[in-house]
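# can't give you the sequence, but here's the structure:
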């Protein structure tokens, strides 16, 4: 057995990293925001809102702020009138893309089996 795999299999719940990962990118909207920015590139607030129409403005703003704070996305604020802000995924955020792609594929496959 691979030593790294053996080490991972013997971790406690607080050591395995899942809890930390979920605290950073978990929730209903953060994975969708990250996935959208990873796949579609730089986007403005309204474009993100149109991609996730069921999210409230308050929740979307909050989730974007948290993702910026956690350095998973970058917020570029242009000093113009009317205000212009763009969001993009960071290098750190891109490291989550394989996880997000797997979640997307898994959900697509299993949701369609349910119907």
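Nice, I can see it. No experiment lies behind these values; they were computed from the predicted model shown.
# use CA for all of it now, contacts and neighbours both
Will do.
# what is the neighbour count of the closest residue to residue 91 other than its chain neighbours?
Distances taken as Cα to Cα, 6 or more residues apart in numbering put residue 72 closest to residue 91, at 7.6 Å, once the chain neighbours are dropped. In terms of burial, residue 72 registers 22 neighbours under the definition other Cα atoms under 10 Å.
# before we move on, what about residue 111?
Applying other Cα under 10 Å, we find 10 other residues in the vicinity of residue 111.
# distance of it from residue 33?
Computed with Cα to Cα, to the nearest Å, the distance linking residue 111 and residue 33 is 20 Å.
# and the helices in this protein?
With helices called from DSSP state H, the chain shows them at 3-9, 18-25, 30-40, 45-51, 57-69, 91-94, 97-114.
# one more structure, for comparison:
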């Protein structure tokens, strides 16, 4: 029986961190600190409540955010990035730097591609 080796060792991290809406949610919580559900949703107006709920649960399950429930009336729930989630900051910084340096080149390549026969 042969062992299957993943040809790309970062695939699990890419699946974890860069699925749709995960990065924007982490970014919001990193930039703005502890947030209630509605605050996160206001900062990401294109996300639906259902998808935001799903992503927040996944991020909590994976240890990237924490959820704190306050037994008040009305109930209050807040979300905050964890130290594990915060440890992705250098990754986000590297991607921001790459984006600043190269997105114009990507846009130019796309224009050349669209104009080619």
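Perfect, I can see it now. These numbers were taken from a predicted model, which means no experiment stands behind them.
# would you mind finding the most buried of the helices of structure 1?
Among the helices of structure 1, ranked by average contacts under mean count of other Cα atoms under 10 Å, first place goes to helix 30-40 (a mean of 19).
# in structure 2, which residues correspond to that one?
Per TM-score structural alignment, the counterpart of helix 30-40 of structure 1 in structure 2 is residues 22-32.
# list the contacts of the matching stretch.
When contacts are defined by Cα atoms under 8 Å, 6 or more residues apart in numbering, stretch 22-32 of structure 2 is touched by residues 17, 35, 40, 43-44, 55, 59, 65, 79-81, 85-86.
# please tell me how far the residue nearest the centre of structure 2 sits from residue 30 of structure 2.
Among the residues of structure 2, the smallest C-alpha distance to the mean C-alpha position (Cα atoms, centre = their mean) belongs to residue 23, namely 1.4 Å. Residue 23 of structure 2 is 10 Å from residue 30 of structure 2, where distance means Cα to Cα.
# what of residue 110 of structure 2?
32 Å.
# next: residue 79 of structure 2.
Taking Cα to Cα, one finds residue 79 of structure 2 at 11 Å from residue 30 of structure 2.
# for residue 13 of structure 2, same thing?
Here the criterion is Cα to Cα. By it, residue 13 of structure 2 lies 18 Å from residue 30 of structure 2.
# have a look at how far, on average, the match of helix 30-40 of structure 1 is from structure 1.
Per the superposition on structure 1, stretch 22-32 of structure 2 and its aligned residues are separated by 1.0 Å on average (mean Cα distance after the TM-score superposition for structure 1).
# could the helices of structure 1 go into CSV alongside distance to residue 78 of structure 1?
Listed next are these as CSV, based on distance: least, Cα to Cα, whole Å:
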stretch, distance to residue 78 of structure 1
helix 3-9, 44
helix 18-25, 26
helix 30-40, 19
helix 45-51, 13
helix 57-69, 16
helix 91-94, 21
helix 97-114, 27
